[in-house]
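Visitor: Any chance you could fold what I've pasted below:
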Amino acid sequence: MTSDVWLPFPAADINGLPAPGTSGLNYREWDGGPDFPADPADCVFYVVPYMTTSAIATRPLPAMASVGVVQTLTAGIDHVEPGLAALRPGVRLCNAKGVHEASTAELALALTLASLRGIPRFVDGQRREEWRSGFYPALADKSVLIVGYGSIGAAIEDRLAPFECARVVRVARSSRDTARGPVHAFGELPALLPEADVVILSTPLNASTQGLAGASFLAAMKDGALLVNVARGPVVDTKALLAETESGRITAALDVTDPEPLPQGHPLWHAPGVLISPHVGGSTSAFLPRAHRLLAGQLTRFAAGESLQNVVITTT
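Guide: Here you go, the predicted model:
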């Protein structure tokens, strides 16, 4: 049996990987294609291909009898969790904390500003050669509610700091104190939503967040508020969102949708006040350098028998 590491990139492209000759690790490249690069039973460290379906990501797991680490290149792990039951106890699942915060926070801010300042309306006006002047909402003096205050939520607050928001309120699964102020629990949302001009979703997708932004959540938002979703599509109830946006009561900016990809003919494409980007929060020029640094560090620690970073689940 060999100690294979499955990587979605050529090992030669990643600076700082442990040398195969001295570490005992053999690097195999698999980007999710139909053919495996080697026997999955020999894989000890599996790096999940980026931007693949859950079916592809989990396909080799039942045969990975020797795997000790499953490393995602995403902040979320919902696409891998369905396959964990096939693994032996003690396998560590690690996420990509540190890779996507900057890019996702940039997009959250870009979607917020574009929606408030009317950028889609201006683009359409340019296409039609129409001068659409007037007064538009600003981010300045707005109250912003960040729902999901992990590393991405904190990075979003970093980028809001220069925009002179009236207030930034933080919400997570459980309450805690931070240097910036309190983080409220999900249970406080009914009282917090009516006060927010902008609600930004940056939660992971799990049992407690699926459908979180449902009919009652959306109904609690103030008239004219903006919902920004850079989390996962199923965090929002699409039917409930359509009802609110088609009435014109709230607007939305979505990097993720449910279903996804959004099929042609879906009413969300043309819902009034809805701006859609095609799940590109993390897929930027910042991705590869940061992903390579993460993998080099993780595999160096793994080869040395040291503790890994970003362990979110250990199978039982």
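Visitor: drop to CA atoms for contacts and neighbour counts, all remaining ones
Guide: Fine.
Visitor: how close does the closest residue to Ala105 other than its chain neighbours get to Leu111?
Guide: Distances taken as Cα to Cα, 6 or more residues apart in numbering place Ile156 nearest to Ala105, at 4.6 Å, with adjacent residues excluded. For Ile156, the distance to Leu111 (Cα to Cα, to the nearest Å) stands at 12 Å.
Visitor: got it, and Ala11?
Guide: 35 Å.
Visitor: Which one of the two is surrounded by more residues?
Guide: Leu111 (24 against 20; other Cα atoms under 10 Å).
Visitor: The more buried one contacts Val228, correct?
Guide: Yes. If you go by Cα atoms under 8 Å, Leu111 and Val228 touch, sitting 7.2 Å apart.
Visitor: And the residue nearest the centre of the chain?
Guide: With distances taken as Cα atoms, centre = their mean, Ala231 lies nearest the centre of the chain, 4.8 Å away.
Visitor: please give me the structure for this one as well, since I'd like to look at both together:
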Amino acid sequence: MKTLVAIADPGLRELLWPESVTIKLATFSEVDFVTAGEPFTSDDLAERIGEYDACITSWGSPLFTPEALARAERLKVIGHGAGSVASIVREDVFATPIAVTSANGVLALSTAECTVSLMLAGAWDLAGNAARLKRGEWSVPFRDTVLGLTGRVVGLVGYGEISKHVIKMLKPFGVRILLYSGYCPPDEAAEQGVELCGLNELFERSDIVSIHSSWTPRTEGMIGAEQLSRLRDGALLVNTARGAIVQERALTEELRKGRIYATLDVFDREPLPPDHELLSLPNALCVPHIGGFHGLLKRRLCDFIVDELHRFAKGEELLGRVTPDHYRRLTPR
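Guide: Here you go, the predicted structure:
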């Protein structure tokens, strides 16, 4: 077996690719690397890929164009050491014998932890309380309260790897979980201990709503003024998915009323301009798209992919295999 590691960014390679990963891969495959710090394009990939059985990619790796796929005569597997593979392959890859696998399950655990952190931060109004303390204000124990997380109703919009982890993480808090998804059958919902319901009903009944849908043409703008107006006073909206799923203008208008709270990791425009109104609203906590930043988990991404390649070489099932159906549900950008 011969593998090309198509990760050219020096900093990213240093983060994702410790020497131990090279040693592990070398036990069952020859290993070649693209030159760190030099551009590596889809044309470059097409020129080189013909001699390899496997290719490992990550953020910034080139797209497998039709030309690259046509020249990939030996290629049997593409392993993506990141989340969505939509920037690396198009749907035409599934018309070939090439298997595609991703470390999305590893990265999902990081985003799930960020989601629950933002739930807690918003439910306890940590940003607001910190700001009040800096102004010299102190709490009044017999008067002040927070939403809190324990015992609340949490609504999840979208069902995938991240929301599955979130469900597990929320169990110790004794929450009731509502789920809006067309991809979770009733028997699986029952097994997960969640209640399936409609989108509007979820917004009406939830104390906390967390967005986990992929960003696709179908989901873009799916959360608007109608849904946001159904949130009860004091409710919290959490978004670690994609900004475009929630209509940002409608959310800003609802937050201006001071009726609800929001903790946001994603936005319509990224980076978020420093003069954006969301940053000035006291009931909005905004962070710079950090959901996948868990350092320990990030360093496991390519290690997982090397394990996937080893499983493939031994004829075993790929744990992160991307199917055509799964691909169609991915965030395209």
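Visitor: Quick TM-score on the pair, please.
Guide: The TM-score (TM-score structural alignment, normalised by the length of the first structure) is 0.81; 301 aligned residues with a Cα RMSD of 3.0 Å.
Visitor: circling back to that earlier point, would you quantify the distance from the counterpart of the residue nearest to the centre of the first structure in the second structure to Ala190 of the second structure?
Guide: Counting by TM-score structural alignment, Ala231 of the first structure lines up with Ala241 in the second structure. For Ala241 of the second structure, the distance to Ala190 of the second structure equals 24 Å [Cα to Cα].
Visitor: tell me the strands in the second structure, going along the chain?
Guide: Along the second structure, counting by DSSP state E, strands occupy 2-5, 30-33, 54-57, 77-80, 99-102, 153-157, 176-180, 195-196, 208-211, 236-239, 261-264, 284-286.
Visitor: Dump those into a markdown table; add distance to Glu91 of the second structure as well.
Guide: Shown next, in a markdown table, are the strands of the second structure (distance: least, Cα to Cα, whole Å):
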| stretch | distance to Glu91 of the second structure |
| --- | --- |
| strand 2-5 | 22 |
| strand 30-33 | 26 |
| strand 54-57 | 17 |
| strand 77-80 | 14 |
| strand 99-102 | 11 |
| strand 153-157 | 26 |
| strand 176-180 | 27 |
| strand 195-196 | 30 |
| strand 208-211 | 26 |
| strand 236-239 | 28 |
| strand 261-264 | 31 |
| strand 284-286 | 34 |
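Visitor: of all those strands, which lies closest to Gly128 of the second structure?
Guide: strand 284-286 (8.7 Å; Cα to Cα).
Visitor: what's the counterpart of Thr251 of the first structure in the second structure?
Guide: Thr251 of the first structure maps onto Tyr261 in the second structure, with residues paired by TM-score structural alignment.
Visitor: Check the gap between that match and Arg269 of the second structure for me.
Guide: Distance from Tyr261 of the second structure to Arg269 of the second structure, by Cα to Cα: 20 Å.
Visitor: all helices for the first structure, in order.
Guide: Using DSSP state H, the helices found in the first structure span residues 20-23, 54-58, 101-117, 119-128, 151-160, 189-192, 215-220, 238-246, 287-303.
Visitor: do you know which of those lies nearest Arg167 of the first structure?
Guide: Minimum separation from Arg167 of the first structure across those (Cα to Cα) falls at helix 151-160, 10.0 Å.
Visitor: Distance from the closest one to the middle of the chain?
Guide: Relative to its chain's centre, helix 151-160 of the first structure lies at 13 Å (Cα atoms, centre = their mean, to the nearest Å).
Visitor: correct me, but Ala138 of the first structure touches Gly118?
Guide: No. Using Cα under 8 Å, Ala138 of the first structure makes no contact with Gly118, being 9.8 Å away.
Visitor: show me the contacts for Pro120 of the first structure.
Guide: Ala114, Leu275 (Cα atoms under 8 Å, 6 or more residues apart in numbering).
Visitor: what residue of the second structure takes the place of it?
Guide: Checking TM-score structural alignment: Pro120 of the first structure goes with Ala127.
Visitor: and its match, how far is that from Cys286 of the second structure?
Guide: Taking Cα to Cα, one finds Ala127 of the second structure at 10 Å from Cys286 of the second structure.
Visitor: Please identify the buried residues of stretch 178-192 of the second structure?
Guide: The neighbour-count check on stretch 178-192 of the second structure (16 or more other Cα atoms under 10 Å) flags Leu178, Leu179, Tyr180, Ser181, Cys184, Ala189 as buried.
Visitor: Ends of that stretch, what's the gap?
Guide: 11 Å.
Visitor: Now tell me what touches that stretch from outside.
Guide: By Cα under 8 Å, 6+ apart, the residues outside stretch 178-192 of the second structure that reach it are 153-159, 167, 194-199, 202, 206.
Visitor: Pick the one among those closest to Ser110 of the second structure.
Guide: Closest to Ser110 of the second structure out of those is Ile167 (13.8 Å), distances taken as Cα to Cα.
Visitor: Which residue in the first structure aligns with the closest one?
Guide: In the first structure, Ile167 of the second structure lands on Glu157 (TM-score structural alignment).
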